[in-house]
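Novice: Here you go, sequence then predicted model.
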Amino acid sequence: MASQGARATTGSICSSETEKATHTFQISGYSQHCGLGVAKYICSTRFTIGGHEWRIRYYPDGANEECKDYVAVHLEPMSQLTKVRLVYDFKLRNQATSQLSYTSISSSSAEFTADGPPTCGTDEFIEKNELEKSRYLWDDCLEIECDVTVIKESRLREIAIRPYTFHVQVPPSDLSDHLSVLFSSGQEADFTFTVQEETFRAHRLALEMRSPVFKELFRQQPRDQRTACTSSIKIEDMEPAVFKALLHFIYTDKLQDQDGHKNEEMAKNLFAAADKYAMARLKLLCGNILSKGLTVQSVTDTLALADKHRCKELKDACIQFTISSKRRMADVLSSEGYRKLKAACPAVALEMLEKSEMFKAAIINQVPEGGRPAQVNGEGSACADHDEGEHVDLLRLL
């Protein structure tokens, strides 16, 4: 009988390389492009993805007669192609919130060949009537964002095959779950907080470990009370629900789930509490929530809050949200919130203006070579580039 030698084990793997990129196409003067005609389009500049050049086609009056009531967007290759596969989607930016919140297609795939269709995209991107009533059209401006992933040729390579070995599956850490139970049960708690009419039991060591302010607060207690299980502190300036959320974060390093408006209100209150108790991570987490919910109506209040609690990151986010759009800037400066901000935090209001390109242009227009303010429409308006009825004299807002 022939001897049985070692059995050879070989392997290979097939993988696809991809290249991703995003191109933003801004349509300035939307109304001027309407009436261009069915199947007529304007194009973005060329951009390169996956070794090929592309551009976006924008059809303001529809790509064909059947879809003339819709705006159409297509992606067009500008390089000579043999065969290219890709995944793409088009989105509109809500310029009131600066969020990408509209898409009529999501992650559609396409394949270009030498004798195939010249473009890919959607002929019914958004109905024109819907677009013209929406916040996607702002200051007669439209922003289209196209995400493209080019799928390159598959590659085949050899790999080493390791003998299969049995292993023990390790679950994810559940430490925060156990600490949450410890907090909610109050087991072995050695300290009590009173907030209005509610009491909360906690563990001195956990609070000292997470907050230097709590550590100092405990240190200042009389020595005979430091080891007493009945030690208590009254919290005067906080709602019970906010203090409970603060303790929950101290134990678990997680925020409690909230919905909608409650989430934003809790974030504001926790933001202030995090500053008071020197909890930097909690402060930034709350700042992140507030920055994502910015609107023309809320940005000045949030900016004042960020300045009060010395959060540069949230302050910068508020300023950039405001000055990134001329229309949004004009709306904010005309709001009651801005008047309150200017009265309460004049330095912050001035900082926001100084970072605005509109303000820089206003300085130039108001003080020409002769040193006298320029007159626009006989009123010396600093915003000569705004539509009639939207003039905001920035220098008078100082």
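Specialist: Great, that's in hand. Residues are numbered from 1 along each chain as shown.
Novice: alpha carbons only for contacts and neighbour counts from here, please
Specialist: OK.
Novice: so after the longest helix seen in the chain, what's the next helix or strand?
Specialist: Counting residues, the longest helix found in the chain (DSSP state H) is helix 260-276. Remark: after helix 260-276, the chain's next helix or strand is helix 280-292, criterion DSSP states H and E.
Novice: Show me what that following helix is packed up against.
Specialist: helix 260-276, helix 312-323 (3 or more Cα pairs under 8 Å, 6 or more residues apart in numbering; DSSP states H and E).
Novice: Against that first model, consider the following:
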Amino acid sequence: MADVLRVALAGLGTVGGGVIRVLDENRELIARRAGRPIEVVAVSARDRLKNRGVDLSRFAWVDDTATLADVEADVIVELIGGSDGPALALARRTLAAGKGLVTANKAMLAHHGLDLARAAEEAGTALKFEAAVAGGIPVIKGLREGAAANAIGRVYGILNGTCNFILSKMESEGRDFAEVLAEAQALGFAEADPSFDIDGVDAAHKLSILASLAFGTAPAFDAVEISGIRHLLAADIAEAAALGYRVRLIGVAEAGASGLFQRVHAHLVPSDHPLAHVTGATNAVVAEGNFVGRLLFQGAGAGAGPTASAVVADLIDIARGEFGPAYAMPADALATTAAADSGERRGRAYLRFSVADRVGVLAEIAAAMRDAGVSIESLIQRGASAEGSVLVAIVTHEGPERCVEHALERLRGSQSLTGEPLWMHILA
């Protein structure tokens, strides 16, 4: 058997501890599959004394994470997190030293992935990041290798388990967002500051990585249109169900003649679509290839076991010598594509208004829709709330998104509206 693949591990949180446990428990199986043993030789984290449930005494301890790249190791695993700071410094130093880099850091890849890919190619070493998107689901490998012969028309999916847990709970129990978020925080599904998740940023980081792999474009996180789920009401979930839909936070990317379209937004998903049945903290990604058809990747999108499994899978690939360009083609071959104008996209929409309970309000909304060229498929008004406002829900026929934007602009500042309108796209 070949020499040991020596690994240095930065970050000993849930995933870092999980990586050590996977390598320990499946040691013989991993060695047979990799063609050689894989061993952790050094670790680094902020707190040396914290009990992590694994024996760290057998590893060299490095206090300064940035210098972990200097130890006698073949691969550095970066599990620190953050788009910049220590994680980026370690990544750059690792690749400059000609060592392989495995990371679960979607924020760093979304912002600096192209530069890191170039650095890896120049050094002739590996940059691997299966764990950065959808935890234990092998979607990176699936797009980069399994679907490599296909032109991908669209990639989309449920990319954030926290949001999906919240939406599933709202759906099954009829509870409002704030109440379910508090429960998710208590159970550890949501952070104390959940903004990164519930405002769609985490999903957008992942979407920009998937889009690059799917379409051969440079990662373009800044071009992702992002909104989250914090303004959803239990009434929106119930209305969607009555119309035959379920609400999911969907990241969707398409490349076309007008450029690259990327969006993270709450969608109404038809109840017969596979994504409508993805519940809890599960993730799911759909890729549509011109020869393979529709591929569905589904499974645990986070957690110690699934994410550590993806990290170790990358280590096995490196041990075998199986690695190529990080984004499926050389960095210089990745296209720099303009962002597509979302206003030109055609689709159906769900619009919810909170309005004053008085005569003429519906006529005002209908007139704004008419004048903007929005065709209404259905309009539903629900009873008055304790505050005296009513909810009005509209489903539009298919049309340009710009028309909906114009209609909402016409209603902006209207004395009839008692709250900000909510716009959700209907997944086609």
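Specialist: It's in. All of these numbers come straight from a predicted model, not from anything done at the bench.
Novice: Can you give me the TM-score here?
Specialist: Once the chains are laid over each other, their TM-score by TM-score structural alignment, normalised by the length of the first structure reads 0.25; 156 aligned residues with a Cα RMSD of 6.2 Å.
Novice: what does the longest helix of the first structure contact?
Specialist: With contact meaning Cα atoms under 8 Å, 6 or more residues apart in numbering, helix 260-276 of the first structure is reached by 213, 242, 245-246, 257, 280, 282-284, 286-287, 289-290, 293, 309.
Novice: could you redo the last one with a cut-off of 6 Å?
Specialist: Contacts to helix 260-276 of the first structure, defined as Cα atoms under 6 Å, 6 or more residues apart in numbering, come from residues 282-283, 286.
Novice: out of the residues you listed, who's nearest residue 26 of the first structure?
Specialist: Using Cα to Cα, residue 286 comes nearest to residue 26 of the first structure of those, at 31.9 Å.
Novice: Pull the contacting residues for the closest one.
Specialist: Going by Cα under 6 Å, 6+ apart, residue 286 of the first structure touches 267, 271.
Novice: rewinding a little: ranking the helices and strands packed on helix 280-292 of the first structure by burial, who's on top?
Specialist: Across these, averaging neighbours per residue (mean count of other Cα atoms under 10 Å) puts helix 312-323 on top, at a mean of 20.
Novice: what's the angle from that one to helix 280-292?
Specialist: Helix 312-323 of the first structure and helix 280-292 are oriented at 10 degrees to each other (axes from the mean of the first three to the mean of the last three Cα atoms, to 10 degrees).
Novice: In terms of secondary structure, what does helix 312-323 of the first structure contact?
Specialist: If contacts are counted by 3 or more Cα pairs under 6 Å, 6 or more residues apart in numbering; DSSP states H and E, helix 312-323 of the first structure sits against helix 299-308.
Novice: Residues touching the helix it packs on, excluding its own?
Specialist: Here helix 299-308 of the first structure makes contact (Cα under 6 Å, 6+ apart) with 314-315, 318, 337-338.
Novice: tell me which residues in that helix are buried?
Specialist: Within helix 299-308 of the first structure, the residues scored as buried using 16 or more other Cα atoms under 10 Å are 299-307.
Novice: All the helices of the second structure, in order from the start?
Specialist: 14-25, 27-34, 85-96, 106-123, 139-141, 161-173, 177-187, 195-198, 201-215, 234-242, 304-320, 361-372, 401-411.
Novice: closest one to residue 298 of the second structure among the ones you listed?
Specialist: Once the helices of the second structure are compared by Cα to Cα, helix 139-141 is nearest, at 8.8 Å.
Novice: what's the closest one packed up against?
Specialist: Secondary elements touching helix 139-141 of the second structure (3+ Cα pairs under 6 Å, 6+ apart): none.
Novice: I'd like the helices of the second structure as CSV, with mean neighbour count appended.
Specialist: Output for these, formatted as CSV (neighbours: other Cα atoms under 10 Å):
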stretch, mean neighbour count
helix 14-25, 19
helix 27-34, 16
helix 85-96, 20
helix 106-123, 21
helix 139-141, 22
helix 161-173, 23
helix 177-187, 16
helix 195-198, 18
helix 201-215, 26
helix 234-242, 18
helix 304-320, 22
helix 361-372, 17
helix 401-411, 18
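Novice: out of these, nearest to residue 426 of the second structure?
Specialist: Closest approach to residue 426 of the second structure among these (Cα to Cα): helix 234-242, 10.1 Å.
Novice: okay, the angle between that closest one and helix 161-173?
Specialist: Counting by the same axes, to 10 degrees, helix 234-242 of the second structure lies at 70 degrees to helix 161-173.
Novice: how big is the angle separating helix 234-242 of the second structure from helix 177-187?
Specialist: Interaxial angle, helix 234-242 of the second structure versus helix 177-187 (the same axes, to 10 degrees): 100 degrees.
Novice: Adding distance to residue 256 of the second structure, write the helices of the second structure out as CSV.
Specialist: Shown next, in CSV, are these (distance: least, Cα to Cα, whole Å):
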stretch, distance to residue 256 of the second structure
helix 14-25, 37
helix 27-34, 40
helix 85-96, 32
helix 106-123, 21
helix 139-141, 22
helix 161-173, 29
helix 177-187, 36
helix 195-198, 28
helix 201-215, 10
helix 234-242, 30
helix 304-320, 31
helix 361-372, 26
helix 401-411, 17
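Novice: Which among those is found nearest to residue 152 of the second structure?
Specialist: helix 201-215 (5.8 Å).
Novice: by contact count, what packs against that closest one?
Specialist: helix 106-123.
Novice: hmm, back to that, state the pair within the buried residues of helix 299-308 of the first structure that is farthest apart.
Specialist: 299 and 307 (12.2 Å).
Novice: where along the stretch 1-150 of the first structure do the strands fall?
Specialist: Per DSSP state E, counting those that start in this stretch, the stretch 1-150 of the first structure carries strands over the ranges 11-28, 42-43, 47-49, 52-59, 70-77, 83-94, 99-102, 108-113, 120-127, 137-138, 141-159.
Novice: thinking again about what came up before, out of the helices and strands packed on helix 280-292 of the first structure, which comes closest to residue 129 of the first structure?
Specialist: Nearest to residue 129 of the first structure, of all those, is helix 312-323, at 27.2 Å by Cα to Cα.
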